[in-house]
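Participant: Give me a model of this one.
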Amino acid sequence: MKLKKGDRVIVISGKDKGKTGLIKEVFAKENKVIVEDVNVRTFHTKPSQKDQEGGIFKKEVPIDVSNVMYDIGTKKESKRTKIGFKYVDVRGKKIKKRIAKKTGDEI
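Facilitator: This next block holds a predicted model:
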């Protein structure tokens, strides 16, 4: 998976299309990510011994990786791009770096 925790992404499909946020968690085996303030669901809980209050709370649930793209723009203006890899020679060792395909810059 090319996306990592902490990357700024933009949602490209679904009910939250156009929203941007940081990746909070990555589930590589399921091909899903949790993005802050995106795909928020409301849950109702009954009072129990563990949770005396119960009530209504909101939680971010995972969204499929195919529905998000890496965001290289600013907070006001968002530009999306694909992520690629390039090998850079550092002191005789080749290191794999992530690059933005649109601009060629390292991420």
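Participant: From here on, just use CA atoms for contacts and neighbour counts.
Facilitator: Noted.
Participant: all strands of this protein, in order?
Facilitator: For the chain, applying DSSP state E gives strands covering 8-11, 20-27, 32-35, 40-45, 55-60, 63-64, 68-71, 80-81, 83-90, 93-100.
Participant: before we go on, could you also do this sequence so I can check it against the first one:
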Amino acid sequence: MNVKINDTVRVLTGKYKGKEGKVLVTSPKHNTVIVEGVNIVHKHEKARRANETSKIVTEEAPIDVSNVQVVCDKCGKATRVAHAEIDGKKVRVCKKCGAVLDKAYSKKAKADAAAAEEAPKKRVRKRSAKNAEEQETAESTSAVTGEE
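Facilitator: Presented below is the predicted three-dimensional model:
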């Protein structure tokens, strides 16, 4: 199943066609998902005790996973999901624009990039020609005499 909890998905068929929502629950066993604000049903609950009241409860019902597609954060389009291996991790990728869909991986990559920018850059000093010659002669004499 390519849909995960907290993904934004678009409904492809049925009464709620075109509506977008966040995935609340996935059920791989039944191949269904529950999407926020989609497939609303009314359940009538009867009072079971003397101090309870009867009520009508509205809640989201499951939708088959084949009727939804993941919406890419980068391009904003409903897309099929591809799988790729990046830095040794298997991640979900948008088929249309190639962006990484896994939010945890995206956050880690951004944090790593920010840390690399903030790290102080190493300064490399150029050796003067005189120092370079002295060092070369010292190395050659130590090689000849066997000193280290």
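Participant: Just give the TM-score of the two.
Facilitator: The TM-score (TM-score structural alignment, normalised by the length of structure 1) is 0.87; 101 aligned residues with a CA RMSD of 2.0 Å.
Participant: Would you tell me which one of the strands of structure 1 is buried the most?
Facilitator: Of the strands of structure 1, the one with the most neighbours on average (mean count of other CA atoms under 10 Å) is strand 8-11, at a mean of 25.
Participant: mean shift between that one and structure 2?
Facilitator: Mean deviation of strand 8-11 of structure 1 relative to structure 2 after superposition (mean CA distance after the TM-score superposition for structure 1): 0.1 Å.
Participant: Who are the contact partners of Asn67 of structure 2?
Facilitator: Val11, Leu12, Thr13 (CA atoms under 8 Å, 6 or more residues apart in numbering).
Participant: Name all residues that make contact with the first one.
Facilitator: Contacts for Val11 of structure 2 (CA under 8 Å, 6+ apart) come out as Lys17, Gly18, Lys19, Glu20, Asn67, Val68, Gln69.
Participant: out of the residues you listed, which one sits closest to Thr26 of structure 2?
Facilitator: Val68 (12.0 Å; CA to CA).
Participant: What is the equivalent residue in structure 1 for Lys107 of structure 2?
Facilitator: Aligned counterpart of Lys107 of structure 2 in structure 1: none (TM-score structural alignment).
Participant: Tell me which helix or strand Lys107 of structure 2 sits in.
Facilitator: Lys107 of structure 2 is part of helix 103-118 when elements are defined by DSSP states H and E.
Participant: Any buried residues in that helix, and which?
Facilitator: Tyr105 (16 or more other CA atoms under 10 Å).
Participant: I'd like the distance from it to the chain centre, please.
Facilitator: Centroid separation for helix 103-118 of structure 2 versus its chain: 12 Å, with CA atoms, centre = their mean, to the nearest Å.
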